[in-house]
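1. Sequence and predicted structure are below.
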Amino acid sequence: MARFYPVLEARHRAFIAAQKLFFTATGTAASRINLSPKGMDSLRVLSDTRVAYLDLTGSGNETAAHLAHDGRMTLMFCSFDADPLILRLYGRGRIVRRQDSGWAELRCHFPALPGERQLIVLDIESVQTSCGYAVPRYTYAGERDTLARWVDKKGPIGLLDYWREKNQLSIDGLPTGLLEDA
């Protein structure tokens, strides 16, 4: 039922493009594993071996801390409609921040989204598909506007203050590097 591929094929790219939700998983040898849902049209396939997503402000910044210390990352997409499928991308992730030289080149692939924090790039080492037969069916009801309202209320200075207070260390005390050289 499960099958591995060395690169993204056209059908994998089409499946990814159709998804409204994906999950990221990261960890280090000594940290808790982090699993986070993502959405809001924030992911782009850059090539058959590379994807990136625009990371938005959240209550923590575990992914950045884990990638800085380990680099291993898995993205998972799953179908919630009539055709079951789970697609996983295994690879090495890295962070690209506003102050980094590669920011503008990558940022242009994404729409404006509220609370933009950093870009996450995954260099894919393998692609896996599996059946997804036990995944329930759900109907997409739309995007939430909660983050946009929260960011508007915070304003640019309030958002920066929030990053300083909440997004500098992981829950295990690992630095995220979010505001380094900013």
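-> Happy to help now that I have it.
2. alpha carbons only for contacts and neighbour counts from here, please
-> Will do.
3. Next up, the contacts around residue 171.
-> For residue 171, the contacting residues are 60, 62, by C-alpha atoms under 8 Å, 6 or more residues apart in numbering.
4. Any figure for the gap between it and residue 180?
-> Using C-alpha to C-alpha, to the nearest Å, we find residue 171 at a distance of 18 Å from residue 180.
5. what's the answer for residue 109, then?
-> Applying C-alpha to C-alpha to residue 109 and residue 180 gives a distance of 24 Å.
6. And the helices in this protein, which stretches?
-> Secondary structure of the chain (DSSP state H): helices at 10-18, 62-69, 103-107, 146-166.
7. Quick check: buried residues in the third one?
-> By neighbour count, with 16 or more other C-alpha atoms under 10 Å as the criterion, the buried positions of helix 103-107 are 106-107.
8. now for it, which elements pack on it?
-> strand 116-130 (3 or more C-alpha pairs under 8 Å, 6 or more residues apart in numbering; DSSP states H and E).
9. From the contact counts, what lies against the strand it packs on?
-> strand 3-5, strand 50-56, strand 86-96, helix 103-107.
10. tell me what the second one is packed against?
-> This means strand 50-56. strand 43-47, strand 116-130.
11. Could you identify which of those strands is most buried?
-> strand 116-130 (a mean of 20; mean count of other C-alpha atoms under 10 Å).
12. and here's the other structure:
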Amino acid sequence: MGKVYEKLTDRLRDFISAQPVFFVATAPEQGGHVNVSPKGYADTFAVVDDTTVAYLDLDGSGVETIAHIRDNGRVTLMFCAFAGPPKIVRLFGTGRVVTPGDAEFSGLLTLFGPHPGVRSVIVVSCDRIADSCGYSVPFMAYEQDRALLDDWAGRKDVQQRRDYRAKNNRESIDGLPALAAEETDPVRQHS
């Protein structure tokens, strides 16, 4: 049976940190598309405190999470075991987008491993932390991270990344604003 927690216990932190992938779900306030994004690279997720987590947002083909969080703040992160005992952990909360122009950005970067193509840091204040069984989640073997996203971002110079973000990351698929013009300037440092 599932349980609701007041904070991220050591057991939950251990479980979360052992998962090679997690999923982020958001939706716009009015109509539009619900979005679920898989996230990899174990060193892009961090527990900040007992009820706050953060993850590194890297360049990508879409910008739904940023647009939805800026629209209404609602976000859910889900971790599920594909190996070992069956378990699912969901972190429900309010997210905020921290971009390179924000004062706390540099400090947050220290929580993560080195990655090119850093777009922002998503910080989530959890108002519900819950687990459930995961009995129907299949066993799958983790082989390794795909380096393709880092490789892609590493091949782009500053102007190419600026152009890509200006073309693909200014608004969501539903037309919600995402990255402002001044936020499409790539970070000149790795995380």
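-> All right, it came through fine. Worth saying up front: this structure is predicted, and the values here are computed from it rather than measured.
13. could I get the helices and strands packed on strand 50-56 of the first structure as a markdown table with distance to residue 2 of the first structure?
-> Shown next, in a markdown table, are these (distance: least, C-alpha to C-alpha, whole Å):
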| stretch | distance to residue 2 of the first structure |
| --- | --- |
| strand 43-47 | 22 |
| strand 116-130 | 4 |
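14. The aligned partner of residue 115 of the first structure in the second structure and residue 20 of the second structure, how far apart?
-> Residue pairing (TM-score structural alignment): residue 115 of the first structure is matched to residue 117 of the second structure. To residue 20 of the second structure, residue 117 of the second structure is 20 Å away according to C-alpha to C-alpha.
15. Aligned counterpart of residue 134 of the second structure in the first structure, please.
-> Aligned against the first structure by TM-score structural alignment, residue 134 of the second structure finds its counterpart in residue 132.
16. Please apply the same query to residue 147 of the second structure.
-> Residue 147 of the second structure maps onto residue 145 in the first structure, by TM-score structural alignment.
17. Point to the residue nearest the middle of the second structure.
-> Per C-alpha atoms, centre = their mean, the C-alpha nearest to the average position across the second structure is that of residue 55, at 4.7 Å.
18. how close does the counterpart of that residue in the first structure get to residue 98 of the first structure?
-> Alignment note (TM-score structural alignment): residue 55 of the second structure maps to residue 53 of the first structure. From residue 53 of the first structure across to residue 98 of the first structure, the span is 14 Å (C-alpha to C-alpha).
19. How about residue 137 of the first structure?
-> 38 Å.
20. ditto for residue 51 of the first structure
-> Where residue 98 of the first structure is concerned, residue 51 of the first structure sits at a distance of 18 Å (C-alpha to C-alpha).
21. what about residue 32 of the first structure, how many residues close to it?
-> When neighbours are counted by other C-alpha atoms under 10 Å, residue 32 of the first structure registers 14.
22. Not counting its neighbours along the chain, what's nearest it?
-> Closest residue in space to residue 32 of the first structure, ignoring its immediate chain neighbours: residue 172 at 7.3 Å, by C-alpha to C-alpha, 6 or more residues apart in numbering.
23. what number of residues lie near that neighbour?
-> Residue 172 of the first structure: 12 neighbours (other C-alpha under 10 Å).
24. aligned partner of it in the second structure?
-> Under TM-score structural alignment, residue 172 of the first structure pairs with residue 174 in the second structure.
25. Assess the claim that that match and residue 32 are in contact.
-> Yes - between residue 174 of the second structure and residue 32 there is a contact under C-alpha atoms under 8 Å: 5.8 Å.
26. returning to that earlier point: how about TSV for the helices of the first structure, with distance to residue 35 of the first structure added?
-> As requested, those are exported to TSV (distance: least, C-alpha to C-alpha, whole Å):
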stretch	distance to residue 35 of the first structure
helix 10-18	18
helix 62-69	9
helix 103-107	24
helix 146-166	18
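27. returning to that earlier point: next up, the contacts around the residue nearest to the centre of the second structure.
-> So residue 55 of the second structure contacts 44-46, 121-123 (C-alpha under 8 Å, 6+ apart).
28. Contacts only, for the closest residue in space to the match of residue 55 of the second structure that isn't next to it in sequence.
-> Distance criterion C-alpha to C-alpha, 6+ apart; nearest residue to residue 53 of the first structure, sequence neighbours excluded, is residue 43 at 4.1 Å. By C-alpha under 8 Å, 6+ apart, the contact set of residue 43 of the first structure is 51-54, 110.
29. ok, now residue 125 of the second structure?
-> 51-53, 93-95.
30. Pick out the most distant pair among those residues.
-> 51 and 95 (12.0 Å; C-alpha to C-alpha).
31. quick one on the thing from earlier: how about a markdown table for the helices and strands packed on strand 116-130 of the first structure, with distance to residue 27 of the first structure added?
-> Listed next are these as a markdown table, based on distance: least, C-alpha to C-alpha, whole Å:
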| stretch | distance to residue 27 of the first structure |
| --- | --- |
| strand 3-5 | 22 |
| strand 50-56 | 17 |
| strand 86-96 | 11 |
| helix 103-107 | 24 |
